[in-house]
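Peer 1: compute the structure for the input listed below.
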Amino acid sequence: MNNDLYTYSKQMQHYLEAQEKRIQQLEQEVKRLTEEISVLKNKPPIHVDRIEYKFDQLKVESLDGTLNIGLNPNDLNNIDELAVNHQPVSPSPFPFPHREQVVKEMAKELITHLDEMIQETEAQVGITLDSTYHDFIKQDVERQLEQRIHMYFDHSLPNERAPHQFEHLKEKVFEKVKSDIQVALMNFITHSQGQTGGNQPNGI
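Peer 2: All right, here's what the predicted structure looks like:
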């Protein structure tokens, strides 16, 4: 019990220090944005003439790019706050013991389900992709997994970080990331039909 209280007090100390640092960063950011807005207000308006695109002349030769899990990975660093009960809550690091090991184990478990999730999504939309696209999907998802898991841990609420709530929080983060993957797979496979024609189960 004493160890749990000590651990929790240390976590709260880290949390408060991170909050103070975050407030300072936000104050600097507000100042910078205010200055940028002032500069933009003084700039003359930009006029753009009509732009016409001829989409019938476009041809997709290959499918590449990035499969984004829920959000573009570049946006993960730009998420400044969440709203809880209509009150802003800034994310802060959650330095729980063996964090890197826990995140890697969670990512590894999610990866073991990837093939099954891809096949289930293909069955739902009636599209079967070539195995090379399966490899592309898995590589892109694996590349983003750990960053996504870290993000959800850092967006957890203080009451979720208590030692006796940690297993529940792990399960919650796992299910959130899994749900993000499923949404990303659905969007990717559905859009692939329009881009490349896809491979229908009947071979057409």
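
Peer 1: contacts, neighbours, all on C-alpha from now
Peer 2: Noted.

Peer 1: skip the chain neighbours and tell me the closest residue to Val173.
Peer 2: Tyr152 (6.1 Å; CA to CA, 6 or more residues apart in numbering).

Peer 1: where do the strands sit along the protein?
Peer 2: Using DSSP state E, the strands assigned to the chain run over residues 82-84, 87-89.

Peer 1: list the buried residues in the last one.
Peer 2: Which is strand 87-89. Across strand 87-89, burial judged by 16 or more other CA atoms under 10 Å covers Val89.

Peer 1: distance of the closest residue in space to Lys178 that isn't next to it in sequence from Glu146?
Peer 2: Excluding its sequence neighbours, the residue lying closest to Lys178 (CA to CA, 6+ apart) is Leu110, at 7.1 Å. Per CA to CA, to the nearest Å, Leu110 is found 10 Å from Glu146.

Peer 1: one more, please, to line up against the first structure:
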Amino acid sequence: MNYYQSWNEWVKQVMKHIQDQQQTIEQLTQKIEQLQTQEHPKTVIEKIEYHFDQLKIETLEGTLQIGLTPNGMDTGNIEDLYTPQSSAPKHDQALDELMNGVVPQDIDNYAAEHGIPLANQHREQIIADINKQLPERFNFYRNQHPDLDSVSIVEKLQQEVRHSVTQYFTHKGGEQE
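Peer 2: Purely as a prediction, here's the structure:
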């Protein structure tokens, strides 16, 4: 039951088989080299726009940040608004009056005018969050407009606070926490 008639014929078939395999290896090597030298298309993501007003939020945890940007200013980079926190805030009595009297009064007035029920804990949280941001905003205005006096800066901050409180309650819809 010898499939090969002679040893010579068997050796020829084995050699032929080895040559075929060698050709296949050479072809595959060439294909690999071609694929490695080709430029692959690169994915470029130019701009991503987030529309937070279209998100449904079921649970919200963390610190409340009411944005205090001047007149809803659109900033290109977050770094544009960054002021180092290591520097001690420099403010005066007018800012203290804004923080301790005007901010709570503005929040209470807005809630009362629009019939928004406001739990005391929620009210205090809003006031604390705004007051935490005010010294940095005061320094921001002082650095951007050195010609303004403290009273003018505080007036600008009061406008920002009123705008931010309005936006906060408009987007919040009067829900209680």
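
Peer 1: what do we get in the second structure for the residue nearest to Val173 of the first structure?
Peer 2: Tyr152 of the first structure maps onto Tyr141 in the second structure, with residues paired by TM-score structural alignment.

Peer 1: right, and its match touches Val154 too?
Peer 2: No. Applying CA atoms under 8 Å, one finds Tyr141 of the second structure not in contact with Val154, separated by 9.3 Å.

Peer 1: what's the neighbour count on the match of Tyr152 of the first structure?
Peer 2: By other CA atoms under 10 Å, the residues close to Tyr141 of the second structure number 20.

Peer 1: the residue nearest to Lys178 of the first structure maps to what in the second structure?
Peer 2: Under the alignment (TM-score structural alignment), Leu110 of the first structure maps onto Leu98 of the second structure.

Peer 1: and what of Gln139 of the first structure?
Peer 2: Looks like Gln139 of the first structure aligns to Ala128 there (TM-score structural alignment).

Peer 1: relative to Asn143 of the second structure, how far out is that match?
Peer 2: 24 Å.

Peer 1: the more surrounded of those two?
Peer 2: Shown here are Ala128 of the second structure and Asn143; by other CA under 10 Å, Ala128 has more neighbours (15 against 11).

Peer 1: that one and Pro89 of the second structure: what is the separation?
Peer 2: Counting by CA to CA, the gap from Ala128 of the second structure to Pro89 of the second structure is 16 Å.

Peer 1: quick one: Ile25 of the second structure from Gln19 of the second structure, how far?
Peer 2: Ile25 of the second structure is 10 Å from Gln19 of the second structure, by CA to CA.

Peer 1: tell me who's in contact with the counterpart of Tyr110 of the second structure in the first structure.
Peer 2: When the first structure is aligned by TM-score structural alignment, the residue opposite Tyr110 of the second structure is Thr121. Residues near Thr121 of the first structure by CA atoms under 8 Å, 6 or more residues apart in numbering: Gln182, Leu185, Met186, Ile189.

Peer 1: what's the match for the third one in the second structure?
Peer 2: Aligned against the second structure by TM-score structural alignment, Met186 of the first structure finds its counterpart in Thr166.

Peer 1: neighbours of that match, how many?
Peer 2: With other CA under 10 Å as criterion, Thr166 of the second structure counts 16.

Peer 1: against which helices or strands is the helix or strand harbouring Leu35 of the second structure packed?
Peer 2: Leu35 of the second structure is part of helix 7-37, with elements assigned from DSSP states H and E. Packing partners of helix 7-37 of the second structure (3 or more CA pairs under 8 Å, 6 or more residues apart in numbering; DSSP states H and E): none among the helices and strands.

Peer 1: so where is it in the first structure?
Peer 2: Taking TM-score structural alignment, helix 7-37 of the second structure hits no residues over in the first structure.

Peer 1: what is the burial count for Arg143 of the first structure?
Peer 2: Residues near Arg143 of the first structure, counting by other CA under 10 Å: 13.
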